[in-house]
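# coordinates only, sequence not included:
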């Protein structure tokens, strides 16, 4: 029997409102809060949260010295359409050149790696 339930995934960043708006563009949902903590309430009941972190240093991908610590896999029905929306919202390609794979790697505006994955 589980002793806990996942409440939220929280990303450190320099500007919680800006990063919440970026992910709202990709995932839908509504943002709640402002300042040092913003929640993105996602369809289906999950929460992705953003916490201000003074001196935030984004991970480098790929890099053993500056590990990414975690990344988000975002399932999408159309990689090309999702890529266009992600780039327009402020994503930066990290490893999206190989069009034969079922995933592409990007960085969000705060530098966190995430993947768009064909579902």
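Nice, I can see it. Just so we're clear, the structure is a prediction, and the values are computed from it rather than from any experiment.

# rest of the way, CA atoms for contacts and neighbours
Will do.

# And the closest residue to residue 105 other than its chain neighbours, how close does it get to residue 15?
Excluding the flanking residues, the one nearest residue 105 by C-alpha to C-alpha, 6 or more residues apart in numbering is residue 115, at 4.5 Å. Distance, residue 115 to residue 15, by C-alpha to C-alpha, to the nearest Å: 21 Å.

# this is the other structure I want to compare:
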């Protein structure tokens, strides 16, 4: 029998951890870890989940939907109103790719470092 596992942290590579932590802090309302710095920054949820952002040299942003630099993973965020959430996140610096396969069920946006994420109607 395998031991139970619980996800406690997710870490994203990026060129500028402080810029990316600021984006997700505003987008999610999660609390910034007090030791966040230019090399590694993070957010902590009330449930203990930690989302980290680590600086890597020669970072290359994912090219969604083109897979020349694959996305490798993405977040899904449930929202009440897709239009309202999209407008707010675009105002925070998110991007919106032309390719939108979800029609009215979900939207694909990109964070300031180029990582795609989805807004899903809740």
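Structure's in. What do you need? If you're wondering where the values come from, they're calculated on a predicted model, not measured in any experiment.

# Got a TM-score for the pair?
The TM-score (TM-score structural alignment, normalised by the length of the first structure) is 0.89; 119 aligned residues with a C-alpha RMSD of 1.9 Å.

# where do the helices sit along the second structure?
17-28, 82-92 (DSSP state H).

# any idea what the residue nearest to residue 105 of the first structure aligns with in the second structure?
Aligning on TM-score structural alignment places residue 115 of the first structure opposite residue 118 in the second structure.

# What sits closest to residue 97 of the first structure if chain neighbours are left out?
Excluding its sequence neighbours, the residue lying closest to residue 97 of the first structure (C-alpha to C-alpha, 6+ apart) is residue 104, at 7.7 Å.

# Counterpart of that neighbour over in the second structure?
Looks like residue 104 of the first structure aligns to residue 107 there (TM-score structural alignment).

# before we move on, what about residue 64 of the first structure?
Residue 64 of the first structure maps onto residue 67 in the second structure, by TM-score structural alignment.

# what's the neighbour count on that match?
Neighbourhood size, residue 67 of the second structure [other C-alpha atoms under 10 Å]: 10.

# same check, this time on residue 117 of the first structure
19.

# Okay, it and residue 64 of the first structure: tell me how far apart.
23 Å.

# And residue 35 of the first structure, by the same measure?
Distance from residue 35 of the first structure to residue 64 of the first structure, by C-alpha to C-alpha: 32 Å.

# Check the contact between residue 60 of the first structure and residue 70; I expect there is one.
No: with contacts counted by C-alpha atoms under 8 Å, residue 60 of the first structure stays clear of residue 70, the gap being 11.4 Å.

# Looking at those two, which one has more neighbours?
residue 60 (17 against 11).

# Leaving out chain neighbours, which residue sits closest to that one?
The nearest residue in space to residue 60 of the first structure (C-alpha to C-alpha, 6+ apart) is residue 66, at 5.5 Å.

# Next: residue 37 of the first structure.
The nearest residue in space to residue 37 of the first structure (C-alpha to C-alpha, 6+ apart) is residue 51, at 4.7 Å.
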